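J.: just coords:
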């Protein structure tokens, strides 16, 4: 009993009916990722919604909410990646396995997309015209420096691959954060994550006040890593003896205040010195904590466990990569103008366009998964990470020890 008490004191105590436990694959997090790609994709294809009617304005406002899905991806990635790194910290080949597994998840689709684009542009003049911005600046695409180029140029200079800036931010995080976690204790890592998140947010706000550059605050890694670090901090707190319960008590207040602030920003269309770029990750972080500490029977957990959302989460990476390039590639057949000619109503035409493009994006992602991604992911078995961990759990007010094996679901 003494030894059990010692174990319980050193690790978070959780209940078996809770959504999350250390080292356990959580289907609801797949659903949360699916929700992120859902709102991002709907936003991507809603740029032409007319706002000359109350319904159109409401639809436009709702769709614009999807632009904040990137922050949700960042928070979720920071949480998942940090958890993977912490759980594998004492295992052999820590760096090799992490880098190999991340590379197998990210690089095949990313570089296959670039290769296909360059080859197609070489042989098909129309492709060269469609993607000339990306082709002319392809060095920065190959080297994950898209956001750096944008920041110094102060413009969105990659055309239909502009959205690759967020992939660059995540890649920079993956290159640095494993070394930071390896060199310091978890306690120091938590302070570091919080401190760096504050530095990121304050430096971005200071930059906005001192500079006329309107792109760098939105895309530069230094200015956007606060969301990733908020997710990292949640992962570190979750592995402390008290876990996330102390934070959960503050969730209603912080989520409501943060939600009202970002809602006001959305309605007034004010940037407020980019403060919403930090408030949104805090709101998403609050929802993540709420989900992780929720019982499986709660409406929140059941919503994110919907098969539809979990399926979208599975294909979210490819959906994100493909959604922008598909706009010019399908424009000869699929466009708002074509649907408006067909139905005669601009608002309905936009709804039809969004629906068709969403289906095409999903279909392309499923094809990519079956042709390329899943075969590359099978190679992960050569680079195991993490080990089974004995985690104290509470069942019927009695402490027992459950063993869980991390599955390390990939984050996008």
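T.: Good, I have the coordinates. Being a predicted model, the structure only gives us computed values, none of them experimental.
J.: only C-alpha atoms for contact and neighbour calcs from this point on.
T.: Fine.
J.: All the strands of the protein, residue numbers only.
T.: 14-15, 389-395, 398-404 (DSSP state E).
J.: also this one, for the comparison:
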């Protein structure tokens, strides 16, 4: 098997980051006009950018694991590379949040006992079960991903691709059933690890389809039709079904949303290199946004708070431009001056077989 780099997926990652940024911006401002009210309602769908991240991550990580499972240093290289990519920025921002925020925003220091769940990637458990904790609220998704990748490399290592299909189906079914059970007992299912694993597993399914060479121009329109076909009921449920509605419908929304992004990524992987969609996704703006997307995700609430405190205007459009610009500046500085120093160390833990990889629709990085 040869591992293909897809440059256009950097653009998909950029879109996911921008969706979340738009969502949180409208959640952070006062809604005082009919126009803002309508935009705020539309922006809620930007929250699903996290699900897009999950599906994309499930695909990118699983294809790497499948490709390298025969390597001697399979586990060591995966976990060390993952650590170098995620931990430095994650823990840096926790220090900023817990020890710089109070000075900047004149707030009280958060007790160490309420910080511990964030240091140990258990914040989403704490949020779900109402344990006493306080920290960057958007970090719940990072916990879900890291918890998934604690066991997923072992699953890929131990089981054949044929059995991975069965395991993925089991994860999807299990997450769905658990969501229903937890909703029946009035627990939040949005943040909890085991009620969100299906999004990552659905992304993993894409990697198995790639092995079967499903992604080609003959199947591009099929994936596009599938995207539209799933998106329509998903939008209806997401827009009109509230937390008070039927628990089964609430639970199924997450499956539909994940498969919508599954089909969308399948379409992007299948289209010709010269397709106008690729022209957009591979443009310099989207390529760079995808490159620093981790920083954009981490820093954007902080940037919004800074801009609101020190650069606030009476014009929400100008405030949005300032907030986004500051987010890009922080993420770019972080990437080039801090994160890149750790990323350079990944060369010591290269995946063997890398010379056999080919470039089809090149991408800058695979996780």
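T.: Received the coordinates, thanks. Please read these numbers as outputs of a predicted model, since none were measured by experiment.
J.: now what about the TM-score between them?
T.: Once the chains are laid over each other, their TM-score by TM-score structural alignment, normalised by the length of structure 2 reads 0.89; 361 aligned residues with a C-alpha RMSD of 2.7 Å.
J.: that older thread, which of the strands of structure 1 sits most buried?
T.: Highest mean neighbour count among the strands of structure 1 (mean count of other C-alpha atoms under 10 Å): strand 14-15, with a mean of 21.
J.: Give the aligned range of that one in structure 2.
T.: On structure 2, no counterpart of strand 14-15 of structure 1 exists by TM-score structural alignment.
J.: Same question for stretch 163-177 of structure 1.
T.: With TM-score structural alignment applied, stretch 163-177 of structure 1 matches the range 138-152 in structure 2.
J.: Quick check: buried residues in that stretch?
T.: Neighbour counts over stretch 138-152 of structure 2 (16 or more other C-alpha atoms under 10 Å) mark 138-149, 152 as buried.
J.: any idea how far that stretch is from the chain center?
T.: Stretch 138-152 of structure 2 sits 10 Å away from the centroid of its parent chain (C-alpha atoms, centre = their mean, to the nearest Å).
J.: which residues of the stretch 51-200 of structure 2 fall in helices?
T.: 74-99, 101-105, 112-119, 123-128, 140-158, 161-184, 197-211 (DSSP state H, counting those that start in this stretch).
J.: Near the counterpart of residue 208 of structure 2 in structure 1, how many other residues are there?
T.: Aligned counterpart of residue 208 of structure 2 in structure 1: residue 236 (TM-score structural alignment). Neighbour count for residue 236 of structure 1, taken as other C-alpha atoms under 10 Å: 23.
J.: Contacts only, for residue 236 of structure 1.
T.: Shown in contact with residue 236 of structure 1 (C-alpha atoms under 8 Å, 6 or more residues apart in numbering): 82-83, 186-187, 189-190.
J.: where does residue 88 of structure 2 sit relative to residue 339 of structure 2, distance-wise?
T.: Distance, residue 88 of structure 2 to residue 339 of structure 2, by C-alpha to C-alpha, to the nearest Å: 7 Å.
J.: can you check residue 33 of structure 2 too?
T.: For residue 33 of structure 2 relative to residue 339 of structure 2 (C-alpha to C-alpha), the value is 40 Å.
J.: More neighbours: those two, which one.
T.: residue 339 (21 against 9).
J.: Which residue of structure 1 sits opposite that one in the alignment?
T.: In structure 1, the residue paired with residue 339 of structure 2 is residue 373, using TM-score structural alignment.
J.: what's the neighbour count on residue 255 of structure 2?
T.: Around residue 255 of structure 2 there are 19 residues (other C-alpha under 10 Å).
J.: Please apply the same query to residue 72 of structure 2.
T.: 11.
J.: Map it onto structure 1.
T.: With TM-score structural alignment as the criterion, residue 72 of structure 2 matches residue 92.
J.: Distance check, that match against residue 234 of structure 1.
T.: Per C-alpha to C-alpha, residue 92 of structure 1 is found 25 Å from residue 234 of structure 1.
J.: Over to residue 105 of structure 1?
T.: 23 Å.
J.: More neighbours: which of these two?
T.: Neighbour count, other C-alpha under 10 Å: between residue 105 of structure 1 and residue 234, residue 234 has more, with 27 against 22.
J.: what's the nearest residue to that one if we skip its chain neighbours?
T.: Nearest residue to residue 234 of structure 1 in three dimensions, chain neighbours excluded: residue 79, at 6.3 Å (C-alpha to C-alpha, 6 or more residues apart in numbering).
J.: The one you found: what's it in contact with?
T.: Residues near residue 79 of structure 1 by C-alpha under 8 Å, 6+ apart: 228, 230-235.
J.: switch to 10 Å and redo it
T.: Going by C-alpha atoms under 10 Å, 6 or more residues apart in numbering, residue 79 of structure 1 touches 73, 227-236, 238, 285, 288, 411.
J.: and the closest residue in space to residue 131 of structure 2 that isn't next to it in sequence, how many neighbours does it have?
T.: What sits nearest to residue 131 of structure 2 in space, not counting adjacent residues and going by C-alpha to C-alpha, 6+ apart, is residue 125, at 7.9 Å. By other C-alpha under 10 Å, the residues close to residue 125 of structure 2 number 18.
J.: Aligned to residue 125 of structure 2, what sits in structure 1?
T.: By TM-score structural alignment, residue 125 of structure 2 lines up with residue 148 in structure 1.
J.: residues near the spatially closest residue to residue 411 of structure 1 that is not a sequence neighbour, how many?
T.: Leaving out its chain neighbours, the residue that sits closest to residue 411 of structure 1 by C-alpha to C-alpha, 6+ apart is residue 77, at 5.2 Å. Neighbour count for residue 77 of structure 1, taken as other C-alpha under 10 Å: 24.
J.: contacting residues for the nearest residue to residue 133 of structure 2 once chain neighbours are set aside?
T.: Among residues not flanking residue 133 of structure 2 along the chain, residue 114 sits closest, at 4.1 Å (C-alpha to C-alpha, 6+ apart). Neighbour list for residue 114 of structure 2: 123, 126, 131-135 [criterion: C-alpha under 10 Å, 6+ apart].
J.: now swap in residue 359 of structure 2 and tell me
T.: With C-alpha under 10 Å, 6+ apart, residue 359 of structure 2 has these contacts: 2-7.
J.: Okay, residue 388 of structure 1 and residue 399 of structure 1: tell me how far apart.
T.: Residue 388 of structure 1 is 18 Å from residue 399 of structure 1, by C-alpha to C-alpha.
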